[in-house]
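Peer 1: fold the following for me, if possible:
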Amino acid sequence: MTAPSDVPGTAEEAGAEAQPRRADAASRSLRQIAWQRFRQDKVALTGGIVVVLLIVIAILAPLLVKFVGYPPNQFNQAPIDPLTGGVLNDPNDPTSGIDPWGGMSLDHLLGLEPVNGRDLFSRIVYGAQISLLVAFGATVLCVFIGTVLGSLAGYFGGWVDTVISRAMDIFLAFPLLLFAIALAGVIPDGAFGLTGNGLRVALLIFIIGFFNWPYIGRIVRGQTLSFKEREFVEAARSLGASNRYILFREILPNLITPILIYSTLLIPTNILFEAALSFLGVGINPPTPTWGGMISDSLQYYTTSPHFVIIPGLAIFITVLAFNLLGDGLRDAFDPRSSD
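Peer 2: This is a model prediction of the structure:
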């Protein structure tokens, strides 16, 4: 007895089913393929969600504090032990002992700051504004300078490449932290039309962005050296395209992906650098809250009020981890060698 000709699973039907899948894959753009890969990476997707949530919290900080917390610089001495500066378990009973969690409650979601009694939730939320503002601003400046100089060095070569590459070496060998401490210490309270913390934010963005551009500049230079030898660039050159056209219309669009990926990995580095400067006392001026400044203030109370050092430390840790996971996920999603 012969087998029926319409038995499921035959080679002909398998090939017929595979053809639409191949056609669908061929019709998808690189962006669509990368988005599909990124969605399949649950860890990177979680990091992206946390990053978006942090940005929303920073933008809506005044609104959140208005409905949930208290003004970040409002003192509250009632629950503070006058002898140790810690937060009492019972504000009405001075003998109730120190609460190691700083009086966390529905009124104060993350507890109170020792000595001054300021609301930690409000200060963490406002601290996110400073950290993300400095990190994003410095990253934009760094990416702009690195992309311009790196692409010029890679495309033109010769003495242009030599000069820019040697400048990269000088900046990479520069003691950035020491320079930042020295510069932040000598700048007066008012300069360049700015005063107070507005000047400090601009100064931090300039220092971090201007002196970190060689890292992305080297990546852009290497990618430009590779792209300028590709067939599409040779074709544009053979048709009489100018150097400006080739750089802006042929090479730079292909640099967007590596620049985007490296930027997401550069932002957490800038967050840590801003926190380090604030920790050392040369960043944002108090009483404006910053995560690094809060950790610096908490060191003398870590035995009686450990929440004061744990909470801002966790804020930095979660933010940096989220950006790193997002950057790793984007790198894997846009890597053409990854499996679809």
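
Peer 1: every contact and neighbour count from this point should use C-alpha atoms.
Peer 2: OK.

Peer 1: how about the secondary structure of Gly103?
Peer 2: coil (DSSP: H, G, I helix; E, B strand; the rest coil).

Peer 1: any idea how far Ser165 is from Arg218?
Peer 2: Using CA to CA, to the nearest Å, we find Arg218 at a distance of 8 Å from Ser165.

Peer 1: same thing with Thr269?
Peer 2: Going from Thr269 to Ser165 by CA to CA gives 23 Å.

Peer 1: give me the neighbour count for Val186.
Peer 2: 9 (other CA atoms under 10 Å).

Peer 1: ok, then the element right after the longest helix seen in the chain?
Peer 2: Counting by DSSP state H, the longest helix found in the chain is helix 120-156. Using DSSP states H and E, the next helix or strand after helix 120-156 towards the C-terminus is helix 158-172.

Peer 1: and for comparison, fold this next one:
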Amino acid sequence: MTMAETVALTSIKKEKKKEKTFIVITKRLLKNKLAVAGLIIIALQIAMAIFAPFITFHDPVKQNLNLSELPMFSENHWLGTDNYGRDVWSRIVYGARISLIVGIVAVTLGLIGGVILGMLGGYYKKLDGLIMRIVDLLFSFPGILLAMLIIAILGTSLINVAIAISIWSIPTCARIVRGSVLSIKEKEYIMAMKSLGASDLRIMFKHILPNAFAPIIVFATMRMATAILSTASLSYLGLGAQPPTPEWGAMISQGQAFMWTSPHLTIIPGIAIMLTVFAFNVVGDGLRDAIDPNMDIQ
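Peer 2: Purely as a prediction, here's the structure:
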């Protein structure tokens, strides 16, 4: 059998194994009750974000001081209103859209930067030392303080929050990808591709990266929880969403002055943050358990 035939046969076997592995991982994940509950919560959040105009009946930023601080289950305002008379339900629903968008953008940018640095560091020994020192430098800053520093330089806005969180995500992602690349690049089929004259870019992004997806997916899922919580924290501190943007952290900040008279202004967005972070964390844990390499795939 020629070298080309060996590589082709190996590729076919890999594809079949990937398909079988995906089915097994899905079955394992669905057996995890907490992960299933998390998936349901995430699905509901996404549905809220997409269909926000159809499931709300009030403008989330429109003020009506005659209806300020209405309690929960009031007529036409079932979650009440805030101190400016804005409907809390509408602000929670549109806040889900903001949190998910900022989280997705931040995690995506972090993955792009982390994957590129991790791939280069893991594949090229000459670049590994330099890249890992840059990663170590980023690790030397506490994450939230690094994000605050970046926002202080760039200015307060949700776009800058997403950029700050993405930069914060890069070093962890780079470390994860580098570890996978160091392991995968020594496999026989990678050596075979090199002997056939395949370019480094082709090997890295067509043969190594797809086999490193499992830890990347787990990282991305759990990082979404961190990104959403960080967005809320920065907005609470006044460094993210600015009034009257309906963002959960900003809602908590604005509502804490009315904690004794209208506690729902703080409790409801707090519950929204808690449920969303919980959902992404348990799904991430479930994925990690489902793709545990120590578990035999039948």
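
Peer 1: contacts only, for the alignment partner in the first structure of Phe280 of the second structure.
Peer 2: For Phe280 of the second structure, the aligned residue in the first structure is Phe323 (criterion: TM-score structural alignment). By CA atoms under 8 Å, 6 or more residues apart in numbering, Phe323 of the first structure lies in contact with 47-48, 51, 264-265, 267-268.

Peer 1: mean distance between the helix or strand harbouring Phe323 of the first structure and the second structure after superposition?
Peer 2: Assigned by DSSP H and E, Phe323 of the first structure falls within helix 307-334. Following superposition, helix 307-334 of the first structure is found to deviate from the second structure by 0.7 Å on average (mean CA distance after the TM-score superposition for the first structure).

Peer 1: shared neighbours of Arg218 and Ser165 of the first structure, which are they?
Peer 2: Joint contacts of Arg218 of the first structure and Ser165 (CA under 8 Å, 6+ apart) do not exist.

Peer 1: now the nearest residue to Gly121 of the second structure once chain neighbours are set aside: how far from Phe213 of the second structure?
Peer 2: Distances taken as CA to CA, 6 or more residues apart in numbering place Asp128 nearest to Gly121 of the second structure, at 3.9 Å, with adjacent residues excluded. Applying CA to CA, the value for Asp128 of the second structure to Phe213 of the second structure is 20 Å.

Peer 1: between these two, which one's more packed in?
Peer 2: Remark: of Asp128 of the second structure and Phe213, Asp128 carries more neighbours, 17 against 13, as counted by other CA under 10 Å.

Peer 1: and the more buried one, what does it touch?
Peer 2: 120-122.

Peer 1: same thing with Gly209 of the first structure?
Peer 2: Counted by CA under 8 Å, 6+ apart, Gly209 of the first structure has contacts 137-142.

Peer 1: now for those residues: which two are most distant?
Peer 2: Gly137 and Cys142 (8.6 Å; CA to CA).

Peer 1: picking that back up, so the longest helix of the first structure aligns onto which residues of the second structure?
Peer 2: Going by TM-score structural alignment: helix 120-156 of the first structure matches residues 88-124.

Peer 1: same check on stretch 297-304 of the first structure?
Peer 2: Stretch 297-304 of the first structure covers residues 254-261 of the second structure once aligned (TM-score structural alignment).

Peer 1: what does that stretch contact?
Peer 2: In contact with stretch 254-261 of the second structure (CA under 8 Å, 6+ apart) are residues 82-83, 262-263, 265-266.

Peer 1: from Val51 of the first structure, how far out is the match of Phe280 of the second structure?
Peer 2: Taken as CA to CA, the span from Phe323 of the first structure to Val51 of the first structure is 7 Å.

Peer 1: rewinding a little: the longest helix of the first structure vs the second structure, mean deviation?
Peer 2: Averaged out, helix 120-156 of the first structure is 0.6 Å away (mean CA distance after the TM-score superposition for the first structure).

Peer 1: tilt between that helix and helix 158-172?
Peer 2: Helix 120-156 of the first structure runs at 150 degrees relative to helix 158-172, counting by axes from the mean of the first three to the mean of the last three CA atoms, to 10 degrees.

Peer 1: how distant is helix 120-156 of the first structure from the center of its chain?
Peer 2: 8 Å (CA atoms, centre = their mean, to the nearest Å).

Peer 1: does anything pack onto that helix? Which helices or strands?
Peer 2: On a contact count with 3 or more CA pairs under 8 Å, 6 or more residues apart in numbering; DSSP states H and E, helix 120-156 of the first structure meets helix 42-59, helix 61-67, helix 158-172, helix 196-227, helix 252-279, helix 291-298.
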